[in-house]
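1. Attaching a predicted model along with its sequence, questions to come.
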Amino acid sequence: MCGIAGIYHLETPKPVDPQRVAAMCDAMIHRGPDGQGVWTAPGVALGHRRLSIIDLAGSPQPMPSPDGRAMLVFNGEIYNYRELRRELRESGAEFRTDGDSEVILAAWQRWGPDCVSRLHGMFAFAIYDLEARTLFLARDRLGVKPLFLAPLSDGSLAFGSELKALLAHPLLRRDIDPLAIEDYLAWGYVPDTRSILKGVTKLPAGHSLLLRHGAPMPRPAQWWNVSFAERRKGKVDDLEAELLHLMREAVSSRMVADVPLGAFLSGGVDSSSVVALMAEKSTQPVKTCSIGFDVAALDETGYATQIARQFATDHRARQVSPDDFEAIDQLAAMFDEPFADASALPTLRVCQLARESVTVALSGDGADEAFAGYRRHVFQHGEDRVRSLLPQAIRGPVFGALGAIYPKADWAPRPLRARSTLLSLEGDSAEGYARSIGFTPPELRDGLYSGDFRKLRGDYRAEHGLLELMRGAPARSGLDRAQYADLKHWLPGDILTKVDRTSMAVSLEAREPLLDHRLIEFAASLPESMRVRGGQGKWLMKRTMRRFLPDQILYRPKQGFVTPIAQWFRGPLAQSAREIASGAALARTGWLDGARLTGVVEEHIAGRADHSRLLWQLLMLDKSLTRLGIA
């Protein structure tokens, strides 16, 4: 795991100052404290920060090919590099190192841009071909590893693993994209289709970019996609056996490392499954870690301890106080862009704990998206049945009217929060899902915006892109489309961004075996009844893991990391909330209606309503604007 950066002149191959690229890399020293390097040629410079994981001393970067024709900088891990090495050596390739970086170079020289389809892993890399004078950029299938791009005023393209690498370049403009503000308020993160800064983009997951001096900037080419359009047939026992084989392969391939390796263990289905399969494969006790809270209602460490005992892991747990808001400024610095997933705080704490004993940690991320594990998937499945029975002409007026008058009951138990379901049923399947995963609904956003900001936003609405994505998905059902949207929008924008930034902030490599693309493709082909059944998601996966895990783990209610932000904004963060409405950087932008926002803040502090998610969202936006020097 590393950080990469570079500059490429699209027109005239002007000289590039190596110090400029070195500064971009130094802004990401946390991603690679073990080594650094910069290479330049006419019109191009590549930089690298290294976190040594495989072939600790033998794979410095930037790395040239044996014939000197190509130069590579690479962030990530290729899990099938040994198999590829054997295949490439049989065709005449020579290798000087024992790592995976040189395998990418050889694959490029053998297959060109098609090499990416042969790589199994997480990656973002750049290869400069000195003879063809081309720069090839590629990002892995699911977007585990990030890559930011920005055209600059001198005719060059700058790229880096994090936005902070681009911010280190003096020619980068820091103009906020108002459409990114709309996106952020809708989703709680800036999706991969946009950046907080105008002109900055992100190479989409499963895409590549081939640049040539003197040629126009091309559009990224999609080299991988997941399809829900086909349905796998077969007996349940056979599908179970195939799933278990894929999970075993995914876990074992991610256990290759020349440094200490362990796993995050929350005691949920996904992390417990990963630890169970690691224990099956390992000859030594698996190193596991978990974070708990000193409030019983928020604490899951008992479940983690149960799994640790069952599989005799070398387990470490640490309790943290729910009043762990001191790291807010640290979070804003990690993410660069505003990021409102409050679970980033406990995720950072578990990464810090893991880094005390390991350099690589396996996580359970990805199974919910692949196997329909979220409550919203179960709801989507049920709501689509209602939609199939009632035409839109009836649903729209009836459920819309009921949703409008039904009280908003954030305080109530989840089954009684019917308002969101009624509003979801008012629209079609895609519209309902967009509402279910949204952070701040469109009617609330519109009420918060100032008149000037509405003009800046124009006709754009954050939901439009998601609706287009879902309606154009290779899929058969509403559940298919919902999961497709999760894999393409939510996963890279929220979950993987959170894990990448919090783990790399402490120089820890996180690996996600349940995001192995073969496992994702298998899950996408399953009939809906193998994903959702009896009000439960991940049906086949849970059935498969019953031979390893007790029902108490497999079928308990999903919890996840909980952060008590509602209490914070009525206590230690109350003044910060008031400053958002008047005096803070966000207030000075004039984007929001100050009087309306003040009312929202005071309603929450007085306990008349729960606006904690919105206030957390606005606080993180304010912190990001301050760090970017925008206001």
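-> Noted; the coordinates are in hand. Numbers count the residues shown, from 1 in each chain.

2. CA atoms for contacts and neighbours, from now on please.
-> OK.

3. Could you pull out the strands in the stretch 501-631 of the chain for me?
-> 509-511 (DSSP state E, counting those that start in this stretch).

4. That one: helices as residue ranges?
-> 517-524, 528-531, 539-544, 551-554, 565-568, 574-581, 585-589, 594-605, 612-628 (DSSP state H, counting those that start in this stretch).

5. next one: the stretch 1-150 of the chain
-> For the stretch 1-150 of the chain, applying DSSP H, counting those that start in this stretch gives helices covering 18-26, 81-90, 101-111.

6. residues touching the most centrally placed residue in the chain, list them.
-> Ranked by distance to the mean C-alpha position of the chain (Cα atoms, centre = their mean), the top residue is Leu496 at 2.0 Å. The contact partners of Leu496, by Cα atoms under 8 Å, 6 or more residues apart in numbering, come to Gly143, Val144, Lys145.

7. Lys202 too?
-> Lys202 neighbours (Cα under 8 Å, 6+ apart): Pro146, Leu147, Phe148, Leu149, Asp192, Thr193, Arg194, Ser195.

8. how close does it get to Gly76?
-> Distance, Lys202 to Gly76, using Cα to Cα, to the nearest Å: 17 Å.

9. One more: Tyr303?
-> 31 Å.

10. quick revisit: by neighbour count, sort out the buried ones in the contacts of Lys202.
-> Pro146, Leu147, Phe148, Leu149, Asp192, Arg194, Ser195 (16 or more other Cα atoms under 10 Å).

11. In addition, the following structure is provided for comparison:
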Amino acid sequence: MNRHPTPSGELVDLADADPFGLQSRCWRRDADGTVHQAARADSLADRHTPLDAQALFEYLYFHCIPSPRTVFAGVSRVPAGHRLNFQGAQPSLEVAWAPRFRPAEKVSFEALREEFRTLLKASVQRAIAGDGPAACFLSGGTDSSTVAGMIREASGSGALAFSIGFEADGYDEMEYARLAARHFGCEHHAYYITPDDLVRSIPEVAGSYDQPFGNSSVLPAYYCAFQARQAGVSRLLAGDGGDELYGGNARYAKQRVFGHYQSVPAPLRSMLEPLLLQPGISRVPILKKAASYVEQARVPMPDRLQMYNLLLRLGIDEVLEPGFLHQVDVQGPTQHQREVWAWAGSGAMATPPSELNRTLAYDWRYTLAESDIPKVRGATTLAGVEVAYPMLDPALLEFSLHLPDDYKLNGLKLRWFFKEALRGFLPDEIINKPKHGFGLPFGPWLLRHAGLRALATDSLLSLGTRGMVRPTFINNLLSQHLAEHPGYYGEMVWILMMLEQWFQQHRPSWRV
């Protein structure tokens, strides 16, 4: 922990501008004005530091605790793209960086493709510089496969590549990882995670974080990194960022479809909405989809992005105890999202960014900085391996800011430029495959593995005694809902289980 007296009259930047939150930066200010800094929030707290009820609510909402809040009252985390300003009586946050999209009007695809490939190779070359073998995560998707291929381009030899598989229908992507490994001459290390692995590792992984963290793909990431460490690897290259910089998430196409509704003449909308939004209309099959479309399309961004939020769909009052809800602002997450949406448009030059670009920048904060980067950072730290993110290199970020919108989302084709620029480099099967990632078959496994079911059940029943989550909801979740839709309700079981496992190791006696 660094001890930093507050200076007067000058701006102190704790680190270079960090658009993606690659480094965790936390701080706490004492009553005498002394500022303490550390990478981990729990380094700035002790067993007497109260937990922040609002942070716990936001964990259930976002499945992580978005900065600047942390689970510890009085301890804050510097958000991505921000810095601490020490001018004045106490430190405050200010924007250090915001995206400035400048889409090129006249572009040559061939020239951009060559520039993109050159930047990718140079980024990977910088990331593998130093001692030790060049190694990477390899899920078999476009991002990790590109990193594996660029390692060969940059070093002249195949990477050590580490993949995770699952013995579960619809979850295993190992065939694509093996395809990429053969194509790029990788030394391929594959490991199949079992439910027994989860039972053994869930408490360790949950407790390793400085605050509750609910991204379930942290377990596959940890096992990848653990296998790499066992193979003598000291640094892994991760492929995170390709979707968020180049338009690869399915929700971008979905939101474009909803955006078309704004072009419908207002008089026609005023006729459609009373008809399609009246109670009971969703029970009419021919009108159900139209009603759902209008219901979502009329909600402005960014609120529209949370219409399928798990906590909201299950019902806040159904999930949480009244005594806990009295301590929190249930509109806090909505306000947080609106502030991030404002930040995503704050770097505009002559014209505001398009809704697509603004949504990408919004995801840089929530998907990358608050979820995926902490996931990889935590998993690799626990395994004892360093990590680098060549896709998030500053030169590649700047390159993405200049790409035209239709190079990112061409009609409804996701990240069109990225895929076409790498056609002939990546195998066509990987370019054309559906998006997947390191999805964990936790819900289906719960139904058939007694040890995993026991761990989850014991965790949730213990959580139900803390005055935060309703025991009746927990009982219904485990006895009824999980069997109805294990993939959907399994996510909620995971979120609650990881929260309780964190409590047991950090604050076992905590109650509302």
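-> Received it, and whenever you're ready, just let me know what you need. What you see is a predicted model; the values in this text were computed from it and never measured.

12. Can you give me the TM-score here?
-> TM-score for the superposed chains, counting by TM-score structural alignment, normalised by the length of the second structure: 0.87, backed by 492 aligned residues with a Cα RMSD of 3.1 Å.

13. rewinding a little: nearest to Arg212 of the first structure among the buried ones among the contacts of Lys202 of the first structure?
-> Leu149 (15.7 Å; Cα to Cα).

14. The closest one maps to what in the second structure?
-> For Leu149 of the first structure, the aligned position in the second structure is Trp27, judged by TM-score structural alignment.

15. these two touch, right, that match and Ala38?
-> Yes - taking contacts as Cα atoms under 8 Å, Trp27 of the second structure lies within contact range of Ala38: 6.4 Å.

16. list residues touching both of those two?
-> Common neighbours of Trp27 of the second structure and Ala38 (Cα under 8 Å, 6+ apart) are Leu44.

17. circling back to that earlier point, of the helices of the stretch 501-631 of the first structure, which approaches Leu390 of the first structure most closely?
-> Among the helices of the stretch 501-631 of the first structure, helix 528-531 sits nearest to Leu390 of the first structure (Cα to Cα), with 20.9 Å.

18. Look up the counterpart of the closest one in the second structure, residue range please.
-> The aligned range for helix 528-531 of the first structure is 405-408, by TM-score structural alignment.

19. List of residues touching that stretch?
-> Stretch 405-408 of the second structure has contacts (Cα under 8 Å, 6+ apart) with Pro103, Tyr246, Gly247, Gly248, Ser354, Leu356, Asn357, Leu414, Arg415, Trp416, Phe417, Phe418.

20. and the first one, what does it touch?
-> I take that to be Pro103 of the second structure. Leu401, His402, Leu403, Pro404, Asp405.

21. related to what we said a few turns ago, for the contacts of stretch 405-408 of the second structure, work out which two are farthest apart.
-> Most distant of the contacts of stretch 405-408 of the second structure, by Cα to Cα, are Ser354 and Phe418, 19.2 Å apart.

22. who's more crowded, those two?
-> Just comparing Ser354 of the second structure and Phe418: by other Cα atoms under 10 Å the higher neighbour count belongs to Phe418, 23 against 14.

23. Which position in the first structure pairs with that one?
-> So, by TM-score structural alignment, Phe418 of the second structure is matched to Met541.

24. Hmm, Phe371 and its match touching each other?
-> Yes - using Cα under 8 Å, Met541 of the first structure is in contact with Phe371, at 7.4 Å.

25. Check whether the aligned partner of Pro216 of the first structure in the second structure sits in a helix, strand or coil.
-> Under the alignment by TM-score structural alignment, Pro216 of the first structure pairs with Ala89 in the second structure. What DSSP: H, G, I helix; E, B strand; the rest coil gives for Ala89 of the second structure is coil.

26. so the closest residue in space to Ala89 of the second structure that isn't next to it in sequence, which of the three states?
-> Of all residues not flanking Ala89 of the second structure in the chain, Gly33 sits nearest, at 8.0 Å (Cα to Cα, 6 or more residues apart in numbering). Secondary structure for Gly33 of the second structure, judged by three-state DSSP, is coil.
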